[in-house]
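Peer 1: fold the following, please.
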Amino acid sequence: MANFIERIWFEQHPAGLLLKPLLWPLSKVFGLISRHRRQQYQSGKKVAYRAPVPVVVVGNITAGGNGKTPVVVWLVEQLQAKGLKPGVVSRGYGAKAPYYPYPVNMEASTAEAGDEPVLIHRRTGAPVAVSPKRAEAVQLLLKQGVDVIITDDGLQHYALERDIEIVVIDGQRRFGNQQLIPMGPLRESCERLAEVDYLICNGGQAHSGEAQMQLQPSPLVNLKTGERKPVSELADVVAMAGIGHPPRFFNTLNVLGVTPVVCQPFADHQAFSEQELQHLAQQGQHLVMTEKDAVKCHAFAQPNWWYLPVDAELPQAEAEAIINRIIEVKEEYGSSSA
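Peer 2: As a prediction, this is how the structure comes out:
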C-alpha cells in the first residue's frame, strides 16, 4: 500500500487522477487544519515552549525519509568537536516507551525509543530523549547539562520554539506532485521553504539556495563482531533496507561495485523477526543492511550480517556557515543570561 501511495505522489501514477475527487478535498482540509494550528502559535493563542538554550530543528516538508538523521548526526559530531554538549530530542516515531520523557541509553530498544533515537545515541554518545511533547524531552536533557538542542524532525511541531530551522530535501524525488497529504507528500506547502534558515539537498542536484549534501559510505561493520570490511570484498550479497526510500540504499551498493543477488525493501520503521531475516539471508552468503536497520537486529544478528554506515558531507563553506550560526546563537543566549 505504501509503495502504491508513493507512486501516486512521486511517479504520477494514473490512479492519482482517478482518486483526485476523493483526495483533493482531504488535502484541502489537511492544509486548513495545519495552517490554523500554526497561526494559533504565531498569534500567541497557543503557548510554545522556549528553551533556555538554542534549539535547532532538522526537518522536512514531505512525509517519509529524506536523510534527516545523517544531518542530525553530522551536526552533533561537528558541535562536539567545537567543545559543545548538544542533545537530541525526538518524537520516537513508531515506538512506545514505558514512560515519557524517555532517556535513551545504550540498552534502549528501538521498540521503546524508535529507530533514529537509538541510532543517534549509539553513533554519537550524545544525550537523547524522546517524547511526543518535545518540550518535555528538552527539559529532561537540560538536567544533563546540554547547551544546544537538536530536534530530529519536528519542523511542524510548533509547540516548541526554535532558533534555527534546517530543511532536508530528497534531491532525487524532490516534492513529488507538490500536493498536500493525502493527495501528495507535502506536510506544508513549498512556500514554507522561503522561511527556513538552511536548505540541504540530499543527493540529486541542488537548486539555488540549497547546500549539496552527499552521503559518504564507510566500510561495512559486522553486527556480531564489529569487524570492518570494504563492501567490495563481499560476494553473493543480499541487501535489505527498511528506510523511507530503499532504492537509495540499493543504488549506493551499486555505486560501490556491488550488485546484490536480492534487494529486499521493507517499510520504514518496520520491526523485523529473526526468522524472517534468517530466511532472507539464506538467499546469499552475506546480508547487508542500513545502519538504521542494524539497531533493530543486534540481538539476533548472525556472523554474516553487516551494515553500511554513511556520513553526511557538505561543502565546507555551507558547513561552516551552519555551525558558526549555531555557535553565534549560543553566545547570544549566554550574553542575555549574564
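Peer 1: CA only for contacts and neighbour counts going forward, please
Peer 2: Noted.
Peer 1: and the helix of greatest length in the chain, what other elements does it pack with?
Peer 2: As far as residue count goes, and with DSSP state H defining each element, the longest helix of the chain is helix 15-43. Taking 3 or more CA pairs under 8 Å, 6 or more residues apart in numbering; DSSP states H and E as contact, the helices and strands that helix 15-43 lies on are helix 2-10.
Peer 1: the helix it packs on: how far from the chain's middle?
Peer 2: Relative to the mean C-alpha coordinate of its chain, helix 2-10 is positioned 19 Å out (CA atoms, centre = their mean, to the nearest Å).
Peer 1: can you list the buried residues in it?
Peer 2: Of all the residues in helix 2-10, those buried under the rule 16 or more other CA atoms under 10 Å are Ile5, Glu6, Arg7, Ile8, Trp9, Phe10.
Peer 1: Asp236: how many residues sit nearby?
Peer 2: Here the number of neighbours of Asp236 (other CA atoms under 10 Å) works out to 15.
Peer 1: before we compare anything, build this one as well:
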Amino acid sequence: MAGKEVGGPNAGCPGGRIRVERDSCGSHGGFAGGVPAGVRRIHRREPCASGRPHPDRSGGWGSAGACGAAHGDLRRRRGPPGEGRGGASCGRSADAGGRSLPRLAASGRECRGRPSRLGGGGGRDRSRGRHGGLPAREGSPSLKHPVMDHRGLRRVGGHWPPGLARGVSFVYGMASGAFHKLHDHRLLPCREVPIPVVSVGALSVGGSGKTPVVRWLAGELLARGELPGVVLRGYRSEGGKQARRVDPGHPDVQRDGDEAVLLAIGLPGVPVIVSPRRREGVARLASAGTRVALLDDGFQHRCLRRDVDMVLWDLRAERSPRRLIPAGSLRERPKALTRASALVLVNRGDGFPDVPPEWPGAGPVFRVALESRVVGMLPASAPLHAVSGVAVPESFEESLIRSGVALTGASRWADHHAFTHSDVQAVSRQVRVEGAEGIAMTAKDAVRWPGGGGLPAPVVFDLSVHAEGGDALVEWVVARIREAGND
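Peer 2: Here you go, the predicted structure:
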C-alpha cells in the first residue's frame, strides 16, 4: 500500500487535503472528482483552509455541505458505492443551488442529523443514539423526502440502546403489572363519582387517535341532548395539580396543554377540565350540571370508576413487537383488553387492523376511520414542508401525500414539543433550501407554533372521524350512559 495526498479541487474543498492509501496493484476503479484510481480507504483527513475538520459523512454539520460532492464519493469500506451500515443507503440529493440535502432512502430509514448551515442534514447524529429510523409501513406511500429528526431519546419506540431499553421495559412491566393486579383484587381503591363516566384509551403511547375520537363523541352526545364534559390530565402542562377549566376565548397552551386547548376550541359549549386527579375534574363537571364525563386517555387510570371503557386499536399496535415502553410502544400487554367494555378498530389511512386474539369477545367491536382534512384553503399544487411534534409523524406525512400535497421535506420533533423561535428559524432555513412555499402541520401543533421567521401562516390539517355502521357506536354509548344514570 502506498500513501498519497490529494488536495485542492480534487478534495472538493479549496485548501483541504485528504491522506489516502492506494492499492499498489491499482485494480480498483477510479473515483469521481479526480481522485486517482486504486483508492481503497481514507487514511486521514486534514483541515480545510477554514481550520475546521471534515466530518465522517458529508453534510453532517458545519461546512461539510461544500465538500460533500467529493467526500461522498470516497468509499468508506469495501462494497458497492453508496451502501451504508446495515445495507441501508443514506443517500443525498441536491437543490437547485447544488447544495447537499438529506433524503429518506428507499429502505424507509431516515437520515438523521442536526441542521447544517445550509439547512440540510444527514449522517449520524451521535448525540441521539445509533439506531436508525422506523421502517415505512407496508402498503403506505414511499417516504423519500428529506427528514430532519429532532426527537432524540423522546422518540416513541426507538433510539434507546437495546440492552437498556429491555431492562427499563422489564422494570416498567413488573411495576405496571403489580399495580393492575392490586386493582383487579380490589386492594387499591376505585372511587365513585356522581355522574356516568366514559373512558377512551389505548394500549399504545400516543398516535392512536384518542383526542379526535373524544372530540367527535362529545359532539355526537351534545347533538342527542346529553350534556357532556371532557376531563384530561393535561400532559406537559404547567398549570399544577389543581383542576381548572380551559377558556377557549383565551387559551393558554403552556398552562393547560395542547390537547386541552384543541378540545376547548373544537367543542364550544362543552366544558373541558384539566386535572391530573381525574376524580376532582369529574366532580367539578358534576357540580356544573354536566350529565356525563368523557375521559381522554383514561384506560390506565384505574382509580376512577367508569361505565364505558373503550380501547382504540390500530395497525401500529397490531404490528408492534408487543414490547412495553421504552423497548416498544405499549403501555400494557394486550391481555389488558379483558378489562375493556368495547373495542374500537381505527383506520388511520393504512387500513383496519384485525381483532386481536387477546380480545375476549364479551363486548362489541366498532370501526372508525380517521381522515386528514385541511382547515381553510389548501394552496393549489404549492410545495409544502411538513412540521410535526406528534407521536407518529410518518402517519401525518403519509396523509399529506395521499391528499396530493407536494411534500418537499419534513422536520420532526417529539410529541407535545414546545416550539421555540430557534425551531422556527431552523424550519425557515430548511424551507428556503428546499424551495417550499409554506409549511403544513397538524392542528395540535398549530396551537403550539409561535410563528414568525419570515414564514407564511401554516396550512393546518385536522383529523375527522367517520364511524362505520352508522350511529351504532354512539347509540350504544348513549344506552350505557342512561342505564348507569338509572342505577
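Peer 1: if we can go back for a sec, which residues are contacting the helix or strand just after the longest helix of the first structure?
Peer 2: Sequence-wise, the next helix or strand beyond helix 15-43 of the first structure is strand 55-59, with elements assigned using DSSP states H and E. When contacts are defined by CA atoms under 8 Å, 6 or more residues apart in numbering, strand 55-59 of the first structure is touched by residues 68, 71-72, 148-155, 161-168, 326.
Peer 1: which of these are buried?
Peer 2: With neighbours counted by 16+ other CA under 10 Å, those contain buried members at 68, 71-72, 148-155, 161-162, 164-168, 326.
Peer 1: among those residues, which ones are in strands?
Peer 2: The subset of these located in strands under the criterion DSSP state E comprises Val148, Ile149, Ile150, Thr151, Asp152, Ile164, Glu165, Ile166, Val167, Val168.
Peer 1: contacts only, for Ala135 of the first structure.
Peer 2: Applying CA under 8 Å, 6+ apart, the residues near Ala135 of the first structure are Tyr49, Ala51, Ala159, Leu160.
Peer 1: aligned partner of the last one in the second structure?
Peer 2: It stands for Leu160 of the first structure. Using TM-score structural alignment as the criterion, Leu160 of the first structure maps onto Leu304 of the second structure.
Peer 1: now for that match: which residues touch it?
Peer 2: For Leu304 of the second structure, the set of contacting residues under the criterion of CA under 8 Å, 6+ apart consists of Cys190, Arg191, Glu192, Val193, Arg278, Arg279.
Peer 1: again with Leu314 of the first structure
Peer 2: Ala211, Gln212, Met213, Gln214.
Peer 1: trace it over to the second structure, please.
Peer 2: Aligned partner of Leu314 of the first structure by TM-score structural alignment: Ala467.
Peer 1: quick check: the gap between that match and Leu217 of the second structure.
Peer 2: In this structure, Ala467 of the second structure and Leu217 of the second structure are separated by 10 Å, where distance is defined by CA to CA, to the nearest Å.
Peer 1: equivalent analysis for Asp487 of the second structure, please.
Peer 2: For Asp487 of the second structure, the distance to Leu217 of the second structure under the criterion CA to CA works out to 23 Å.
Peer 1: looking at these two now, which is surrounded by more residues?
Peer 2: More neighbours sit around Leu217 than around the other of Asp487 of the second structure and Leu217, counting by other CA under 10 Å; the figures are 19 against 5.
Peer 1: ok but the more buried one is inside a strand, no?
Peer 2: No: judged by DSSP: H, G, I helix; E, B strand; the rest coil, Leu217 of the second structure forms no part of a strand; its state is helix.
Peer 1: against Ser109 of the first structure, how distant is Pro96 of the first structure?
Peer 2: Rather than Pro, residue 96 of the first structure is Lys. Looking at Lys96 of the first structure against Ser109 of the first structure, where the rule is CA to CA, the gap reads 10 Å.
Peer 1: same check, this time on Arg122 of the first structure
Peer 2: Going from Arg122 of the first structure to Ser109 of the first structure by CA to CA gives 11 Å.
Peer 1: kindly report the same for Ile243 of the first structure.
Peer 2: 18 Å.
Peer 1: which of these two has more neighbours?
Peer 2: Legend: neighbour count by other CA under 10 Å for Ile243 of the first structure and Ser109, higher for Ile243 (22 against 18).
Peer 1: residue contacts, Ile164 of the first structure?
Peer 2: Neighbour list for Ile164 of the first structure: Val55, Val56, Val57, Val196, Asp197, Ile326 [criterion: CA under 8 Å, 6+ apart].
Peer 1: I'd like to know which of the residues you listed is nearest to Val310 of the first structure.
Peer 2: Looking at the contacts of Ile164 of the first structure and their distance to Val310 of the first structure, the nearest is Val57, at 21.0 Å (CA to CA).
Peer 1: quick check: the alignment partner in the second structure of that closest one vs Leu304 of the second structure, distance?
Peer 2: Under the alignment (TM-score structural alignment), Val57 of the first structure maps onto Ser199 of the second structure. When CA to CA is applied, the distance between Ser199 of the second structure and Leu304 of the second structure equals 10 Å.
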